[in-house]
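**Q** got a predicted model here, sequence first, then my questions.
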Amino acid sequence: MPNAETDVDILLSDQDDNGVLRLTLNNPSKRNALSEEMLERLKTAFAKASTDAAVRVIILAANGPAFCAGHDLKEMTAGRAGSDRGKAYFTHVMALCSSVMQAIVTCPKPVIAEVTGIATAAGCQLVASCDLAVAADTAKFSTPGVHIGLFCSTPMVALSRNVSNKHAMEMLLTGDMITAERASEIGLINRAVSQETLSETTRELALKIASKSSMTLATGKRAFYQQREMDLPQAYDYASNIMVENMLAHDAEEGINAFIEKRAPEWHDE
């Protein structure tokens, strides 16, 4: 659906026969900023993909020199025009952004960020919210809110759940840009590769994951994010129950039998 102002579809969607859905941020003139419209489009896209059995893995990519520069600050500034100095509008946008990030985490399909250029502020948050991330070795990341008097509090939530406290705080307190190599070292991304091989590398990873049972992937993704918020005994109790339920599923029985019989499994995704 084209943007009313630019006549450009700001979020492209393409799905192949292997179940890999590629969502591409497509507003390079605005550095793929998370405008209200972009957030709404992403929220709808992830909601649709979550219930589409044909989708097995999602790649989140971007066109142009920037992956995503975060919130549209011009749009946010215009929101100050209200009598409340923008409080209601800011509250709405932050809630919408948070819902998109949570939609990525709760989506039963694995989500891989394919990062080129820069990913800053809420754009960095977007990368951190994805299950996996592959970046061009020229990509850079930052949470630069402190430079403009606005601490990156919501990006902090995703960032602090991906990297250690010290590394997260250094990014948040300094606002410094870090390289893709450094992002890989601290766990913000999985790996940095050449720009020329980025899409191929990401696709190979997506196809490897797409070949697994989607039931198993959904079970594991949900369990991963649930258990990490629990203390150790709770986490083991929860994970043990998940394992029991998983063992009773058709695909687990099929997978184990296939392993014993030395053959390829035939997934039913159930």
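**A** That came through, no problem. Just so it is clear, the model here is predicted, and its values are computed rather than measured.
**Q** could you use CA atoms for every contact and neighbour count after this?
**A** Noted.
**Q** can you show me the helices along the stretch 151-270 of the chain?
**A** Per DSSP state H, counting those that start in this stretch, the stretch 151-270 of the chain carries helices over the ranges 153-160, 165-174, 180-186, 198-210, 214-227, 232-247, 250-260.
**Q** put this beside the first:
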Amino acid sequence: MQDSILTCDVAAGVAVLTMNRPEKLNPLSDAMLAALEAQLAAIAADAAVRVVVLRGAGKAFCAGHDLREMQAGRAAPDAGAAYFADLFDRCGAVMQMIPAMPQPVIAQVHGIATAAGCQLVASCDMAVAAEGTRFGVNGVNIGLFCSTPMVALTRNLARKQAFEMLVTGDFITAERAREVGLINRVVPEGELEAATQALAAQVAGKLGAAVRIGKRAFYDQIAMNLSDAYAHTGAVMVENMLLSDTDEGIRAFLEKRPPGWTQQG
């Protein structure tokens, strides 16, 4: 339903998730987090979906947590301690779902991506942003250090750049975000959807089984030391090589013809 807080449209192996609360700049409210968790879980189990695009409706990608909702949590007898702990746990779980999904997830970013919204961009596998987009982890400006967004941010950016953003609350431009590794590409605003769809289609055209194997290995090896990473990825390469579609892909390359993939396995 197009009036849903989170819409999902699937075509040609690409699922487009749209955070649909534009009047509030698509905050990661309790309802939005629940919707994202349910939809990401459903997509992860859908072999027909090969790539996911995550975007925001209206004039912004995502402005982070819903501060009014958070403040309402203070009415509890414990001043909100249990609610806040649960909120950040739920948000962290959603962020961890994205790299754990078998499909690559591309953030399509415009307007602003702030605090947990910037965390969401950093959690995605790739990101394309419109010129003029601003990124920030600006909670420190209102007295709340963005400690949970820091987890994703420090796994994308150089340490000093990440700390500067966290401790100053300053925004960075899309061009700077690309320079420091937060996003992949910057395009004119009018070309954002087309450019993101082109990237998604390019990835969707690869052998799905190989991409799933590769994405899993990508995140697994990052957490390992060098020798363990090589041992692990060597075993992954064996797994990949034994796929019948990989055999077909290599034969097709050697025979100078398009591969006849079954996209199974």
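**A** Yes, it's here. Predicted model, so just to flag it, every value in this text is computed and none were measured.
**Q** TM-score of the superposition?
**A** Once the chains are laid over each other, their TM-score by TM-score structural alignment, normalised by the length of structure 2 reads 0.98; 264 aligned residues with a CA RMSD of 1.0 Å.
**Q** before we move on, the earlier item: mean neighbour count and distance to residue 145 of structure 1 for the helices of the stretch 151-270 of structure 1 - can I get that in TSV?
**A** TSV is the format used below for the helices of the stretch 151-270 of structure 1 (neighbours: other CA atoms under 10 Å; distance: least, CA to CA, whole Å):
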stretch	mean neighbour count	distance to residue 145 of structure 1
helix 153-160	20	9
helix 165-174	16	8
helix 180-186	19	18
helix 198-210	17	28
helix 214-227	17	27
helix 232-247	13	35
helix 250-260	15	46
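**Q** ok, which of those helices comes nearest residue 138 of structure 1?
**A** Closest approach to residue 138 of structure 1 among the helices of the stretch 151-270 of structure 1 (CA to CA): helix 180-186, 6.5 Å.
**Q** the closest one vs structure 2, mean deviation?
**A** Superposing on structure 2 places helix 180-186 of structure 1 at an average distance of 0.5 Å from its equivalents, by mean CA distance after the TM-score superposition for structure 1.
**Q** list the contacts of residue 102 of structure 1.
**A** residue 129 (CA atoms under 8 Å, 6 or more residues apart in numbering).
**Q** relative to structure 2, which residues correspond to the helix or strand harbouring it?
**A** Element membership for residue 102 of structure 1, per DSSP states H and E: helix 87-106. Using TM-score structural alignment, helix 87-106 of structure 1 corresponds to residues 81-100 of structure 2.
**Q** now the helices for the stretch 1-150 of structure 1?
**A** Counting by DSSP H, counting those that start in this stretch, the stretch 1-150 of structure 1 has helices at residues 36-50, 73-78, 87-106, 122-129.
**Q** of those, which stretch is the most buried?
**A** helix 122-129 (a mean of 27; mean count of other CA atoms under 10 Å).
**Q** so which bit of structure 2 is that one matched to?
**A** Across structure 2, the stretch matching helix 122-129 of structure 1 (TM-score structural alignment) is residues 116-123.
**Q** superposed on structure 1, where does that stretch end up, distance-wise?
**A** Looks like 0.3 Å for stretch 116-123 of structure 2 (mean CA distance after the TM-score superposition for structure 1).
**Q** dump the helices of the stretch 151-270 of structure 1 to CSV, plus distance to residue 79 of structure 1.
**A** Shown next, in CSV, are the helices of the stretch 151-270 of structure 1 (distance: least, CA to CA, whole Å):
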stretch, distance to residue 79 of structure 1
helix 153-160, 19
helix 165-174, 25
helix 180-186, 33
helix 198-210, 37
helix 214-227, 34
helix 232-247, 43
helix 250-260, 51
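**Q** of those helices, which approaches residue 20 of structure 1 most closely?
**A** Nearest of the helices of the stretch 151-270 of structure 1 (CA to CA): helix 198-210, 6.8 Å.
**Q** now do the closest one and helix 214-227, the angle between them.
**A** For helix 198-210 of structure 1 against helix 214-227, the angle by axes from the mean of the first three to the mean of the last three CA atoms, to 10 degrees is 100 degrees.
**Q** re the thing from before, can you redo the helices of the stretch 1-150 of structure 1 as JSON lines with distance to residue 192 of structure 1?
**A** Shown next, in JSON lines, are these (distance: least, CA to CA, whole Å):
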{"stretch": "helix 36-50", "distance to residue 192 of structure 1": "25"}
{"stretch": "helix 73-78", "distance to residue 192 of structure 1": "29"}
{"stretch": "helix 87-106", "distance to residue 192 of structure 1": "22"}
{"stretch": "helix 122-129", "distance to residue 192 of structure 1": "13"}
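**Q** so which of the ones you listed is nearest residue 219 of structure 1?
**A** helix 87-106 (11.1 Å).
**Q** now the aligned partner of residue 241 of structure 2 in structure 1, nearest residue through space, not along the chain?
**A** Using TM-score structural alignment, the partner of residue 241 of structure 2 in structure 1 is residue 247. Distance criterion CA to CA, 6 or more residues apart in numbering; nearest residue to residue 247 of structure 1, sequence neighbours excluded, is residue 253 at 6.8 Å.
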